[in-house]
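# Pasting the sequence and the predicted model now:
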Amino acid sequence: MSGATTIPVGDVCDVLVGHGVRDRVVDLLPESVARVLVVHGEPLVGQAAPVVTALREAGLEVHVAPVPDAEAAKTVDVAAGLWALMGQAGFTRTDAVVAVGGGSVTDMAGWVAATWLRGVPVLHVPTTVLGMVDAAVGGKTGINTAEGKNLVGSFHEPVGVLCDLDVLASLPPADLSAGLAEVVKGGFIADPRILEVIEADPNAVQDPSSDALREVIERKIAVKARVVAADLRESHLREILNYGHTLGHAVEHHEHYRMRHGEAVALGMVFVAELAQRAGKIDEALVRRHRQVLGMLGLPTGYRGASFDELSAAMRRDKKSRGSTLRFVVLDGLASPVRLEGPDEQVLREAYAAISR
């Protein structure tokens, strides 16, 4: 596959996917922009360099801000440092933030853009599979607190997303595989073709240069784009994108974010598959398919790091919960996600026992 693919997110923005597209950053920024804050993870100086060069060659005033890697970026202290930089540089409402990095960087930089002067443009250049297929698309921004993940945040749609597939060649294999958990999620909730591509050749899907990886990335972005365009503020349909995340976020919090997001989501998907089977919504074959597809990618399907009681409190702080009622996204058949509200605690415990044996 050659050339760039443009995937529209309704009439909000475009996601550009292809090889060597980072230097097109200027094309997606509003013409009014004079200053740009380029936020990148500290290890990603080389990945950010083509973006910085393209912006400066276009005559823009560029300020570069390295931030800690992974979840360590998503703190109020890091955000405050960026606000200070923007204030000292005189950023106005028509200036912009460009985020170069994984999902943590785009989450945090997006929140800084959303809160500076009550909102300035942000453009994302994700450098991981997870960032490309999930975090950078859809306008969710946020930081973590001691109480949980992404509990502070806002909706702030980017003006564009550049997914340069060339950056994946330098991604550690474990990070690439972890990002594929979000791709698998898209297969189960909306596009089974994703699962078929993975099952046909799981090794090809983990090859950064393969057409198979590009296909599943583009398909997962298209899934998210359709859902987000129909529900920008997560009032109904968009909740399906949280498939596997209720338990997944609880595990991440328990592990102090030492576990990769995709690994935790993989566990969460197996958990809700077990839950759906016990609720009479799916059969054992579909539960088994969850374990098989995730296992093909080297992702975990079982967890013994915590008791159900240790994870329960964190699940009750999940954004989908309402009062004391736990709400889960489950399947009512392949590619048919629904909400399951207030399941019996014994059923929850049985589903968790099935992944913690």
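Now that the structure is in, tell me what you want to look at.

# From here on, just use CA atoms for contacts and neighbour counts.
OK.

# Phe328 - that's part of a helix, no?
No - according to DSSP: H, G, I helix; E, B strand; the rest coil, Phe328 belongs to no helix; its state is strand.

# where does the residue found closest to it once you drop the neighbours it is linked to in the chain land in three-state SS?
Using C-alpha to C-alpha, 6 or more residues apart in numbering and skipping the chain neighbours, the partner closest in space to Phe328 is Leu340 (5.1 Å). Following three-state DSSP, Leu340 is assigned to strand.

# ranges for the strands of the protein?
5-9, 13-18, 35-41, 61-67, 96-101, 122-126, 140-145, 148-155, 160-164, 327-331, 337-341 (DSSP state E).

# hmm, back to that, how close does the residue nearest to Phe328 get to Arg278?
12 Å (C-alpha to C-alpha, to the nearest Å).

# can you check Asp332 too?
12 Å.

# which of those two has more neighbours?
Taking neighbours as other C-alpha atoms under 10 Å, Asp332 and Arg278 compare with Asp332 leading, 20 against 16.

# how close does that one get to Asp283?
Distance of Asp332 to Asp283, given as C-alpha to C-alpha: 10 Å.

# Same check on Asp166?
Counting by C-alpha to C-alpha, the gap from Asp166 to Asp283 is 40 Å.

# cool, and Val15?
36 Å.

# cool, and Pro192?
From Pro192 across to Asp283, the span is 16 Å (C-alpha to C-alpha).

# Comparison target below:
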Amino acid sequence: MEQIKVELGFDSYVIHVGPGSLAQLSKLRDGMHLSSTALVVTDETVGALYGAQVVEILRQAGFHTEMKAIAPGEESKSLAVAEDLYTKAIEMGLDRLSPIVALGGGVVGDLAGFVAATYMRGVPFIQIPTSLLAQVDSSVGGKVAVNHPLGKNLIGAFYQPRIVLIEPSMLDSLPEREFATGLAELIKHGLIGDSRLFAELQKNDKAIWEKDPVMLTRLVSRSCRIKADVVQQDEREASLRMILNFGHTIGHAVEKAANYKYSHGEAVAIGMHGAARISRDCGLCSQQTVDQVCDILTKYCLPLKVQGCTVRQLEAYLMRDKKTINGKINWVLLNGIGSAVVKNDIPEHIVTKALSQITIES
């Protein structure tokens, strides 16, 4: 089992990756000074697979534990569902030392983390990510949020977990499309900060698609280290951490404009394609880099273009991006494979050109 320490002073924590990670649940009360009541937040699909196992481990560790399952999907990441969870926490008698455990993918982690950050001004938060997307991205770094009808993740906070437990075997039940959506974030980490990770993804697609546990443990650990290194230097996204949003500026616009027809990873893949084209047209990277981006996305069955929305729709949602300051979008662009930079002076015609090249309007 791999252990990755995220050094954030008082908010430091450890990410456990590999077979046997769930066993760490039985040790929670040894050193964390937690109350004896725990709420497990999951969705109906994941809860049916792993909920009983997690609840039983917590109960054997001495926690009075209950589980609340939400409907799967992005629609659950709302203030209304958060209010239901607050009600559950109050009815259970959770106090300021009672842990809230997120068992699920990115939606569950974001929602449960937001509730943990705001219930009684903050209670202990534990992450058990069950999707590849959550394991390599949303469970690391402390971003928690719910959506607003006018945009994704507009209501949120930075709130670090006490511990993250990543069990690769949980990926065995993941559908191929959802597995691919997590691979998009692995690819992103290689593109922005680790050319060797990118090369490993290029050559090991067979073992990755077969969900080889040794391969996945290594790649997930490596990806978590990349994100942890960035978060340690810039926890609140003041500067460096913005590079983790590569592909997300266009990606969030794609999600909203296409009414969430595309998964998060699929939308980010389209966004990375668009950002690579902007990078090339700004003279930051070569056509070869764009080709490499397109090739690896295609290799992992990720889309390059969005269908069913217009360039104008995408442009409207871009201006609502939370990285837009004083009307200027902070673009994360590529200098090449493994190197990213943030720019906010990109000419509008270059952005429009790139959007037209990744959009099928019919």
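Cool, the structure landed. None of the values given here were measured: they were computed from a predicted structure.

# on that earlier part again, look up how far Cys309 of the second structure lies from whichever residue in the second structure pairs up with the residue nearest to Phe328 of the first structure.
Counting by TM-score structural alignment, Leu340 of the first structure lines up with Lys343 in the second structure. According to C-alpha to C-alpha, Lys343 of the second structure stands 26 Å off from Cys309 of the second structure.

# For these two, indicate the residue with more neighbours.
Taking other C-alpha under 10 Å, Lys343 of the second structure and Cys309 do not tie; Cys309 has more neighbours (17 against 13).

# which residues does the match of Leu340 of the first structure contact?
330-333 (C-alpha atoms under 8 Å, 6 or more residues apart in numbering).

# Among the residues you listed, which one is most surrounded by other residues?
Counting neighbours by other C-alpha under 10 Å, the top entry in the contacts of Lys343 of the second structure is Leu333, with 28 neighbours.

# Return the residue of the first structure aligned against that one.
Under TM-score structural alignment, Leu333 of the second structure pairs with Val330 in the first structure.

# now the helix ranked longest in the first structure: which residue numbers in the second structure?
The residue-count maximum for a helix in the first structure (DSSP state H) belongs to helix 211-230. Helix 211-230 of the first structure lines up with residues 214-233 of the second structure when matched by TM-score structural alignment.

# Mean deviation, the matching stretch versus the first structure?
Aligned to the first structure and superposed, stretch 214-233 of the second structure gives a mean residue distance of 1.3 Å (mean C-alpha distance after the TM-score superposition for the first structure).

# got the buried residues for that stretch?
For stretch 214-233 of the second structure, a neighbour-count test (16 or more other C-alpha atoms under 10 Å) marks 215-217, 219-232 as buried.

# how far away is the residue nearest to Glu310 of the first structure when sequence neighbours are not counted from Arg238 of the first structure?
Excluding its sequence neighbours, the residue lying closest to Glu310 of the first structure (C-alpha to C-alpha, 6+ apart) is His254, at 7.9 Å. Going from His254 of the first structure to Arg238 of the first structure by C-alpha to C-alpha gives 26 Å.

# And Val270 of the first structure, by the same measure?
Distance from Val270 of the first structure to Arg238 of the first structure, by C-alpha to C-alpha: 20 Å.

# more crowded one of the two?
Legend: neighbour count by other C-alpha under 10 Å for Val270 of the first structure and Arg238, higher for Val270 (26 against 18).

# contacting residues for the equivalent of the more buried one over in the second structure?
Under the alignment (TM-score structural alignment), Val270 of the first structure maps onto His273 of the second structure. Shown in contact with His273 of the second structure (C-alpha under 8 Å, 6+ apart): 247, 290, 293-294, 304, 358.

# Would you enumerate the residues in contact with the residue lying closest to Gln233 of the second structure once chain neighbours are set aside?
Of all residues not flanking Gln233 of the second structure in the chain, Leu240 sits nearest, at 7.4 Å (C-alpha to C-alpha, 6+ apart). By C-alpha under 8 Å, 6+ apart, Leu240 of the second structure lies in contact with 230, 233-234.

# Let me have these in TSV, adding distance to Arg177 of the second structure as columns.
Formatted as TSV, the contacts of Leu240 of the second structure follow (distance: C-alpha to C-alpha, whole Å):
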residue	distance to Arg177 of the second structure
Val230	28
Gln233	33
Asp234	32
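
# ok, so of these, who is nearest Glu83 of the second structure?
Asp234 (30.7 Å; C-alpha to C-alpha).
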